[in-house]
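Student: All I have is the shape, not the residue letters:
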């Protein structure tokens, strides 16, 4: 025979203990949030039945945005693409290599060596641009707010755009890297 008594938890006792406390307010808040989400899901289901074409368009749009966000490239993938492009062009004779591709890769390498390459992700796409000074450099020109570059000229600083897992500019420049014309 066991001497441990089993306690029966009565819901009414629990309700009395938490009445007027922050726990009661917290439980009320989460119950109302769940009720709101349930109403939204039921409303969406009814609207999808009434307008199936609109529902398909919205689902397709959100799916595309999700794919864009999932495949958004980063700086590491840009550097990998750059290195792969350098390897590809190094296998071709300099007399046969496309000068546009060669000059673009040399420019990027100089910018990487000077720590001028910057990356910004916007969730759905990414931008790579060249800054005017290194982030490691703390001279007057790099710290003075009046000498920094202006945003109206930012489009000239952009080196590449990453979208759907592809760096588009470097891919375009390397398209005919082995044809000199």
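Tutor: Good, I have the coordinates. Everything numeric here is computed off the predicted structure, so don't read it as measured data.
Student: drop to CA atoms for contacts and neighbour counts, all remaining ones
Tutor: Will do.
Student: The residue sitting nearest the centre point of the chain in helix, strand or coil?
Tutor: The C-alpha lying nearest the average C-alpha coordinate of the chain belongs to residue 123 (Cα atoms, centre = their mean; 3.1 Å). Assigned with DSSP: H, G, I helix; E, B strand; the rest coil, residue 123 falls in the coil class.
Student: show me the contacts for it.
Tutor: The contact partners of residue 123, taken as Cα atoms under 8 Å, 6 or more residues apart in numbering, are 68, 69, 72.
Student: Try it again at 7 Å.
Tutor: 69, 72 (Cα atoms under 7 Å, 6 or more residues apart in numbering).
Student: before we move on, what about the one 5 residues further on?
Tutor: Residues in contact with residue 128 (Cα under 7 Å, 6+ apart) are 117, 118, 119, 120, 158, 159, 160, 161.
Student: From the residues you listed, which land in strands?
Tutor: 117, 118, 119, 120, 158, 159, 160, 161 (DSSP state E).
Student: List only buried entries from these.
Tutor: With neighbours counted by 16 or more other Cα atoms under 10 Å, the ones in strands among the contacts of residue 128 contain buried members at 117, 118, 119, 158, 159, 160, 161.
Student: Would you reformat those as CSV and include distance to residue 167?
Tutor: Listed next are these as CSV, based on distance: Cα to Cα, whole Å:
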residue, distance to residue 167
117, 14
118, 14
119, 12
158, 12
159, 10
160, 6
161, 6
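Student: want to compare, so here's the second one:
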């Protein structure tokens, strides 16, 4: 009975606190609360049942939430630009949190990049991309590839020891690497579903930079051609399929005259032979 009396007193005190807060609210809100007969009964009589006190408290709480939602809608209507900016910010935060990659995502990306490099010969693949992927795979085999999720982004860093190592040096918190050394240990950053360092290293993984070190600087540039250069190459390619035009020689009439003279000489020779 004592516990029941204590619970009843707590609920009634909560109802009185809600009624006092409602009294300090604006007039329109007080008029809505004043229309409740149950709240008038709580203010007039302490002997009401705990169930009624709980109902009054829940009703006042719902009224507060309804008033807060109404004020939020009115504020958004009065300041649309600020509301749009806040909405876009919240949507961006939610999208970053939802697309934050995990440890399994990094291991899958590392395996895929390793397979891509394995399809190329050692003379073709990029030395920088191959070295980065091989170092990550070596740390993964040693169990020293750490992962930390920060909510909006993820970090992959190099750990000192394996996660299951039971040595004193690995378990003592005083001998652990300080947090200020973490930027130097970060190997990759995961954000919006991508691992940015790994993707940047694999951008030109099928180009071996060592083959072009002996070339001049202007020939080492692998930038894509511009629009004018592409149009010029296409024009030259179309012209290469056209038939070759043969020009007539200028001494054509002279050759024809020589041919007529030779025919006349042959006719005179034939006439002399007939006479003889």
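Tutor: Done, it's in. Because the structure is predicted, anything quoted here is derived from the model rather than measured.
Student: Nearest to residue 60 of structure 1 among the buried ones among the ones in strands among the contacts of residue 128 of structure 1?
Tutor: residue 161 (23.6 Å; Cα to Cα).
Student: counterpart of the closest one in structure 2?
Tutor: Aligned by TM-score structural alignment, residue 161 of structure 1 pairs with residue 189 of structure 2.
Student: And its match, how close does it get to residue 152 of structure 2?
Tutor: Computed as Cα to Cα, to the nearest Å, the residue 189 of structure 2 to residue 152 of structure 2 distance reads 11 Å.
Student: next one: residue 175 of structure 2
Tutor: Residue 175 of structure 2 is 29 Å from residue 152 of structure 2, by Cα to Cα.
Student: Let me see the ranges of the helices in structure 1.
Tutor: Taking DSSP state H, the helices of structure 1 run over residues 11-18, 22-50, 52-70, 75-90, 99-113, 140-143, 154-157, 168-173.
Student: Can you say which of these is nearest to residue 134 of structure 1?
Tutor: Closest of the helices of structure 1 to residue 134 of structure 1 is helix 140-143, at 7.9 Å (criterion: Cα to Cα).
Student: Can you give me the buried ones in the closest one?
Tutor: residue 142.
Student: Name the residues that touch it?
Tutor: Outside helix 140-143 of structure 1, the residues that touch it by Cα under 7 Å, 6+ apart are 133, 147, 148.
Student: which of the residues you listed tops the neighbour count?
Tutor: residue 133 (19 neighbours; other Cα atoms under 10 Å).
Student: Alignment lookup: it to structure 2.
Tutor: Using TM-score structural alignment, residue 133 of structure 1 pairs with residue 161 in structure 2.
Student: Help me confirm that its match comes into contact with residue 144.
Tutor: Yes. In this structure residue 161 of structure 2 lies within contact range of residue 144 using Cα atoms under 7 Å: 5.8 Å.
Student: wait, which of the contacts of helix 140-143 of structure 1 is closest to residue 16 of structure 1?
Tutor: For the contacts of helix 140-143 of structure 1, the nearest to residue 16 of structure 1 is residue 148 (64.5 Å; Cα to Cα).
Student: Look up the closest residue to the aligned partner of that closest one in structure 2, ignoring the ones flanking it.
Tutor: Alignment note (TM-score structural alignment): residue 148 of structure 1 maps to residue 176 of structure 2. Nearest residue to residue 176 of structure 2 in three dimensions, chain neighbours excluded: residue 170, at 7.2 Å (Cα to Cα, 6 or more residues apart in numbering).
Student: how much space between the one you found and residue 149 of structure 2?
Tutor: 21 Å.
Student: ok, now which ones touch residue 65 of structure 1?
Tutor: Counted by Cα under 7 Å, 6+ apart, residue 65 of structure 1 has zero contacts.
Student: now do 8 Å
Tutor: With contact taken as Cα under 8 Å, 6+ apart, residue 65 of structure 1 is in contact with residue 124.
Student: so what corresponds to it in structure 2?
Tutor: In structure 2, residue 65 of structure 1 lands on residue 93 (TM-score structural alignment).
Student: do residue 118 of structure 1 as well
Tutor: Aligned counterpart of residue 118 of structure 1 in structure 2: residue 146 (TM-score structural alignment).
Student: Show the contacting residues for the closest residue to its match other than its chain neighbours.
Tutor: Excluding the flanking residues, the one nearest residue 146 of structure 2 by Cα to Cα, 6+ apart is residue 157, at 5.1 Å. Listed by Cα under 8 Å, 6+ apart, the contact partners of residue 157 of structure 2 are 145, 146, 147, 182, 185, 186, 187, 188.
Student: go again using 10 Å as the cut-off
Tutor: Shown in contact with residue 157 of structure 2 (Cα atoms under 10 Å, 6 or more residues apart in numbering): 136, 139, 144-148, 182-189.
Student: wait, which of those is closest to residue 53 of structure 2?
Tutor: Nearest member of the contacts of residue 157 of structure 2 to residue 53 of structure 2, counting by Cα to Cα, is residue 148, at 48.0 Å.
Student: how close does the nearest residue to that closest one once chain neighbours are set aside get to residue 217 of structure 2?
Tutor: Once flanking residues are discounted, residue 148 of structure 2 sits nearest to residue 155: 5.2 Å by Cα to Cα, 6+ apart. In this view, residue 155 of structure 2 and residue 217 of structure 2 are 37 Å apart by Cα to Cα.
Student: who's more crowded, those two?
Tutor: Taking other Cα under 10 Å, residue 155 of structure 2 and residue 217 do not tie; residue 155 has more neighbours (22 against 9).
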